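A.B. asks: got a predicted model here, sequence first, then my questions.
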Amino acid sequence: MSISPAPLIVIGGGQSGLAAANAAVAAGLRPTVLHAGAEPVGSWPGYYDSLTLFSPARYSALPGTTVGGGDPDRYPTRDEVVDYLRRYATTIDAEIRTGVRVTAVRPRPGGGYLVHTDTGDELAAAGIVAASGSFGNPYVPLLAGRSNYAGELTHVAHYRRPEPYVGKRIVVVGAGNSAVQVAHELAHHGTVTLAARAPIQFVPQRIRGRDLHYWLQVTGGDRMPRWLLTRLVRHASVLDTGVYRDALARGLLTRREMFTAFTPDGVIWPDGASEPVDAVIFATGYRPDLGYLAPLETLRQGMPAHAGGLSTTHPGLAYLGLEFQRTFSSNTLRGVGRDAAHVIAALARFVSAGHWRWRR
């Protein structure tokens, strides 16, 4: 066990953690990034093979860089993003430790925090940025009969490619981008039904010849404050060039109201009809992966208490990469940099004031 004081520890080495480290260095802090994965590219290698960003390359980069590699209006692939983050990490003058999983964060007597890792280390910090994302905590709703279902039940976090589903009857649960993209891919290999509690809300990918994200940028929609956003956005929406809407209209995909229960070999639909199903894939989102903060007792049903990413319960604790943390784009490549600048500025003031220093 070792104790090594550092002004700032960033937990997570994905896009949010790297944005935090970059902003911290610019603010004159000495960040140490702790990342559980083998390299600082976040959860991107774990996404399904065919994933492409829903925003063009020109709108999909962290501060001070571009994704590069060709047409700025293309939609980068998963592997392009991995390569981009790998390069970005090398530009940050900070210590980035990979293969280190944080197991607990505790208050340190006299001020600051102690960060415990699965390697047995204990690190002291003036401030903490929890930037571990949510991919490690996929959400699957508890439905009647789930434990008795004999088919394949998984979350889209564990889906990779369509080949294992050839000829199968599949239900994809969800009404967001990932649900529709995966369902559309699978529909060319099996029989697919989209199950959702609300109708699919399509949003045009291109408006008057330009990608939606151009209009979000010029109108300021990407920076819409959280309080207003939550009033306007009622449920998930799907960016579409017309391909997905057409697939539903042609019957390649079928959409039904969410089933009410599982049977041993399938599901029960709201009209009472039972249907055999080989596989159910939940694209039902994620919850913040913040279990290591449990000792601080700052989580409420797994969700952090914060205002704009700054903890309302623990001075010197901040968050990055939360959905709708401050704006519509808070947990995206194009938006997390703004949030990083916001929370790091506050942490820099906190550290420079010396409020965290422990008494001898």
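C.D. replies: Structure received.

A.B. asks: make it CA atoms for all contacts and neighbour counts henceforth
C.D. replies: Noted.

A.B. asks: wait, a helix at Ala183?
C.D. replies: Yes - assessed with DSSP: H, G, I helix; E, B strand; the rest coil, Ala183 lies in a helix.

A.B. asks: contacts only, for it.
C.D. replies: Each residue near Ala183 by CA atoms under 8 Å, 6 or more residues apart in numbering is listed here: Val172, Val192, Thr193, Leu194, Leu253.

A.B. asks: one more structure, for comparison:
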Amino acid sequence: MRGPLDVVVIGGGQAGLAAGYHLRRLGLDFAVLDAGAAPGGAWRHTWDSLHLFSPAAYSSLPGRLMPPQPGETYPDAAHVVGYLADYEQRYELPVHRPVRVTGLHRAGELLRAETDSGTWQARAVISATGTWSRPFVPAAPGRTEFRGVQLHTVEYRTPRDFAGQRVIVVGGGNSGAQIAADLAHDADLTWVTLREPRYLADEIDGRALFDAATARRRALDEGRADTGGVASLGDIVAVPSVRAARDAGLLKAQPMFTRLTPTGVAWADGMTSEADVIIWCTGFRPALSHLAPLGLRGPRGHIPTTGTRAIGEPRLHLLGYGDWTGPASATLIGVGRPAREAARAIAALLR
């Protein structure tokens, strides 16, 4: 059994590292438990062509600017992985990996984290496990009848794997648009969206999205009208690859089909489309199964919070799952502020 420590951070991706930075500055005794085999969090598992929405200077964790990537305005995922690995080393963050937390339990005045390599105890816990490990695929009619290949965003890597194949990409968000743009040149592509794609203005990048999310949270906290945040601007950031495919007329979305068939999909009007592969770009759910022993889950699978603190367990903070745990907290630029607030709240609690 390890500990008791002041804090255990569960998750060593960008949110866990931002938390570690602020815990270190406050002089707290902590450990970061990361299920991954190497630094980089979810960025180690993305598709090959993925790039950030923002220049490096506006995609940084607290304390350390991301250096620019030579030849790229918007850094790619490999550059982000290198940055996160350097960040760990620069601030000497005590990351232990691979350590998978299987359950968090109350143990009197402590919280006990059961893992696949022993038990850790702490006076407080920050959960920062993100969403990448919980891909969501809707229960579409006929899904089990389709005889082709079905994948989720997390399983897509490169268009070379699908050259010459009939591919249906499902999803009108950023991942759907980017993967559709990736495949438009090499595959027989059908892009299907629930509603007409809404592109943000071409000049909008991640910094503007962070500002919009922050303004929305401030308005809600002050009791003013909901500004709509990022959703009010559109659904798809027009990164260069998406912009090029769109402007070339290669991204023409079809409305959502009504069911899958053994050989493809069908619409209510009788139209059908054959497919070898269906790629579901339909989002993720928070990876919170390790918190089930605490009995905190509320509506929509979320744990009710005040800021980052769990209402039902004040020793637990949640970080990086989306706006409900801090404005833009699932982004590199956005996670720093809620990480700082969580660390300060824990320091005050422990005092």
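C.D. replies: Okay, I see it. Everything numeric in this text was worked out from a predicted model, so none of it was measured.

A.B. asks: any idea what the TM-score is?
C.D. replies: Put the two chains on top of each other and the TM-score (TM-score structural alignment, normalised by the length of the second structure) is 0.91; 343 aligned residues with a CA RMSD of 2.2 Å.

A.B. asks: about what we covered before: so which of the contacts of Ala183 of the first structure are in strands?
C.D. replies: Using DSSP state E, the subset of the contacts of Ala183 of the first structure located in strands is Val172, Val192, Thr193, Leu194.

A.B. asks: let's see if you can find the most crowded of the contacts of Ala183 of the first structure.
C.D. replies: Neighbour count (other CA atoms under 10 Å) singles out Val172 as the most crowded of those, with 28 neighbours.

A.B. asks: how close does the equivalent of that one over in the second structure get to Leu151 of the second structure?
C.D. replies: The equivalent of Val172 of the first structure in the second structure is Val169 (alignment by TM-score structural alignment). Between Val169 of the second structure and Leu151 of the second structure the distance is 10 Å, computed by CA to CA, to the nearest Å.

A.B. asks: what residues are shared contacts of the two?
C.D. replies: Between them, Val169 of the second structure and Leu151 have Ile278, Ile279, Trp280 as joint contacts when contacts are counted by CA under 8 Å, 6+ apart.

A.B. asks: near Ala348 of the first structure, how many other residues are there?
C.D. replies: Ala348 of the first structure: 20 neighbours (other CA under 10 Å).

A.B. asks: so how far is Ile92 of the first structure from it?
C.D. replies: Taken as CA to CA, the span from Ala348 of the first structure to Ile92 of the first structure is 18 Å.

A.B. asks: what do you get for Glu163 of the first structure?
C.D. replies: For Glu163 of the first structure, the distance to Ile92 of the first structure - CA to CA - is 39 Å.

A.B. asks: who's more crowded, the two?
C.D. replies: Ranked by neighbour count (other CA under 10 Å), Glu163 of the first structure and Ile92 place Ile92 first, with 17 against 10.

A.B. asks: dump the ones in strands among the contacts of Ala183 of the first structure to JSON lines, plus distance to Thr260 of the first structure.
C.D. replies: Listed next are those as JSON lines, based on distance: CA to CA, whole Å:
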{"residue": "Val172", "distance to Thr260 of the first structure": "14"}
{"residue": "Val192", "distance to Thr260 of the first structure": "18"}
{"residue": "Thr193", "distance to Thr260 of the first structure": "15"}
{"residue": "Leu194", "distance to Thr260 of the first structure": "14"}
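
A.B. asks: the second structure: matching residues for the longest strand along the first structure?
C.D. replies: In the first structure, taking DSSP E as the definition, the longest strand is strand 122-130. Alignment of strand 122-130 of the first structure against the second structure: residues 119-127, by TM-score structural alignment.

A.B. asks: the matching stretch against the first structure, how far on average?
C.D. replies: Taken against the first structure, stretch 119-127 of the second structure registers an average deviation of 0.8 Å after superposition, with mean CA distance after the TM-score superposition for the first structure.

A.B. asks: what's that stretch in contact with?
C.D. replies: Taking contacts as CA under 8 Å, 6+ apart, the residues outside stretch 119-127 of the second structure that touch it are 1-11, 16, 19, 109-114, 315-319, 342, 346, 350.

A.B. asks: among those, which lie within strands?
C.D. replies: Per DSSP E, strands hold the following members of the contacts of stretch 119-127 of the second structure: 2-10, 110-114, 315-318.

A.B. asks: selecting buried members of these in ChimeraX, what would you type?
C.D. replies: In ChimeraX, a selection of the buried entries from those looks like this (16 or more other CA atoms under 10 Å):
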select :3,4,5,6,7,8,9,10,110,111,112,113,114,315,316,317,318
